[in-house]
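> sequence? don't have it. structure:
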């Protein structure tokens, strides 16, 4: 009996040892498997999350793209891509500006913009090289034109207008001003109407504008460009024919000022003139933008030329910049240079003085002094308050004029 049990014990012992040994190895394997499973599970979770993010982004992008497409593209049922593209562009343009409004403005304003040339034949040509636009200034037939029209003495000037049934008439030269690239001519016996002018001092940067020209005197062949105001109150120092320095104020716009709009008008979205387009000043001073003489400046020039054939305007004769002193709480026009024998020089002002006000009008912009002086006449007396070092002083100044010819 005992002998028979020994093999069983021995066998049982072997089985137990084998189990223990295998059990040890199995636990080791299970541990490794569990570790790998955790790693694989982590990777799987990461990949699942990544896939979810990608799918969510794709769905979002698809929805946004579809929404944009629905907003910007007009789908053509016939599947015509060219038609679809055309409609899409028209939809975009319509949302950017009102083309019908621009057409209405052009049709109205172009009647007050005439064609100007040095020969009758130029109006029948196709080149812009020998034609300009002119702006009717009043019902008496006075027209503001670019200086280049009358640059050569004795050269005839012809006018053509839609309001005159396209008739070509010779004009009389009234006066000219090389420095501001302007001149005034006159035709009589024609029913001309000036456009509506706006106060250019109210113009703001980024305001929508349109440049209009009618160099052939035919609205069907006129020009309109659209843009915004880029810069206001840009001071331009320029020379008269006898090399005297004066300054004029201009605006800049990204509306194209070229030969087609040269001498024409810049209007706001109410169809009111805020400036006169100058291709010459654009080439000389603008740095890539269209230069426009402000409507206030242009009307002042036109009045002077109409009244005397030359421009005699009150002129302060100071050059400088606007400054603000926060420590002493004042703003003023800092004088860097004074024109000899000018108004400021005769009144005793000198470089480094700071003009604080004129006739009680505080200096708030770089153009305050010049704009105010232009409302006066030569010979008028104004009171100038200024700062010299730390002292505030006042002086009376008699306005002297400068002839711009």
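Here it is on my side, so go on. Predicted model, so just to flag it, every value in this text is computed and none were measured.
> CA atoms for contacts and neighbours, from now on please.
Will do.
> So which residues of the stretch 51-200 of the chain form helices?
With helices called from DSSP state H, counting those that start in this stretch, the stretch 51-200 of the chain shows them at 81-96, 99-109.
> My error: substitute the stretch 251-400 of the chain in the last question.
279-285, 295-308, 343-346, 368-373.
> Excluding its own residues, what touches the shortest one? List them.
The set of residues that contact helix 343-346 without belonging to it, under Cα atoms under 8 Å, 6 or more residues apart in numbering, is 315, 316, 317, 318, 338, 339, 350, 397, 398, 399, 400.
> could you list every residue that touches the fifth one?
Taking Cα under 8 Å, 6+ apart, we find residue 338 in contact with 317, 318, 319, 344, 345, 349, 350, 351.
> circling back to that earlier point, any chance of the helices of the stretch 51-200 of the chain in CSV with distance to residue 10 and mean neighbour count as columns?
What follows is the helices of the stretch 51-200 of the chain, written out as CSV (distance: least, Cα to Cα, whole Å; neighbours: other Cα atoms under 10 Å):
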stretch, distance to residue 10, mean neighbour count
helix 81-96, 91, 14
helix 99-109, 107, 16
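> Using TSV, please lay out those together with distance to residue 147.
Output for those, formatted as TSV (distance: least, Cα to Cα, whole Å):
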stretch	distance to residue 147
helix 81-96	35
helix 99-109	22
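> let's bring in a second one:
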């Protein structure tokens, strides 16, 4: 699928490229729709009980959850959101809201778009919360599940507004869990996000910020990225999408609703600003410390400007992205080993990580 000329976002999962799904793009998507039992009866074919039961389960989940999924329209981009509470708070991706402060929101029970305002955007986790200026009757908050209980092979449904087609549903399975995914900029937030849920459910432009749902009707993730194959010129790689886990979504959204900002990120940090450096062959060779934040983790461990970090916790560090990925799997307060070069000499330091 071609990327949107308005603002298609390119992202990478280590070697794989990713496409962020906030902007409207040319193309199409399939809605979920197992064969209807009455259609089979009309042709004289018997409908297996198990298939009919699964279809009924799908349809019930869609009826229960779809009213909690909204379409969000910014001035140039379009995405999805999930109703977080009955006060009109809606959680979505930070890249859906971008730098804008006001939005038009279409819910399942409103014909005309409602207005909403930004509460807070947290690009570091690619999450944001907006709030409806007027809460309509019947607004239904979603139920969020426990990401720790999500299993590979679990059937899931992705709900949102892919390509502007509101209230669309696709189906698939959980393909993997615990993925650390790095956005590569290009209009995105540049976030590195740990513990993402990988799914085969189709994730298209406009799905970002919507709901990845289990068959108990619980949101287990917020669809955020779809993979693209660099070998095919960035074309979409079918069946590879990623969702921010529901437990992280709930943690961040609850802080934003309560405090108007994120007060406890849970994200580890060294307390530095840095840049990628290259070797004589122009290959990425490490991360050079540009400044050390006073009192931060690196400062306490004795690192200083000019040091070149090459490993964190035994993981090679060659770029800012690989440094972010190493830190994304760690926790604030965790003690780890940082290997670095200073004046051509290899050194190590024991660092107690701070919080981003």
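Perfect, I can see it now. Note that the coordinates shown come from a computational prediction; the quantities given were computed from them, not determined experimentally.
> Post the TM-score for the overlay when you can.
In this superposition the chains share a TM-score of 0.58, using TM-score structural alignment, normalised by the length of the second structure; 266 aligned residues with a Cα RMSD of 4.6 Å.
> circling back: would you turn the contacts of residue 338 of the first structure into a markdown table with distance to residue 4 of the first structure?
What follows is these, written out as a markdown table (distance: Cα to Cα, whole Å):
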| residue | distance to residue 4 of the first structure |
| --- | --- |
| 317 | 136 |
| 318 | 133 |
| 319 | 130 |
| 344 | 139 |
| 345 | 140 |
| 349 | 137 |
| 350 | 135 |
| 351 | 132 |
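> Which of the residues you listed sits closest to residue 53 of the first structure?
Closest approach between these and residue 53 of the first structure, by Cα to Cα: residue 319, at 63.5 Å.
> burial count for that closest one?
18 (other Cα atoms under 10 Å).
> What of the one 5 residues further on?
Residue crowding around residue 324 of the first structure was assessed by other Cα under 10 Å; the count is 13.
> Looks like it contacts residue 331 (just checking).
Yes: counting by Cα atoms under 8 Å, residue 331 is a contact partner of residue 324 of the first structure at 4.3 Å.
> Strands along the stretch 251-356 of the second structure, start to end?
Counting by DSSP state E, counting those that start in this stretch, residue ranges of the strands within the stretch 251-356 of the second structure are 268-269, 272-278, 284-292, 308-312, 315-316, 335-342, 345-352, 354-355.
> looking at the ones you listed, which is buried most?
strand 308-312 (a mean of 25; mean count of other Cα atoms under 10 Å).
> what's that one packed up against?
strand 284-292, helix 320-328, strand 335-342 (3 or more Cα pairs under 8 Å, 6 or more residues apart in numbering; DSSP states H and E).
> Would you format the ones you listed as CSV with distance to residue 61 of the second structure included?
Listed next are those as CSV, based on distance: least, Cα to Cα, whole Å:
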stretch, distance to residue 61 of the second structure
strand 284-292, 47
helix 320-328, 33
strand 335-342, 44
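> ok, now how distant is the alignment partner in the second structure of residue 256 of the first structure from residue 90 of the second structure?
Matched across to the second structure, residue 256 of the first structure falls on residue 202, judged by TM-score structural alignment. Distance of residue 202 of the second structure to residue 90 of the second structure, given as Cα to Cα, to the nearest Å: 23 Å.
> Please identify which of those two sits among more neighbours.
Higher neighbour count among residue 202 of the second structure and residue 90: residue 90, with 30 against 24, using other Cα under 10 Å.
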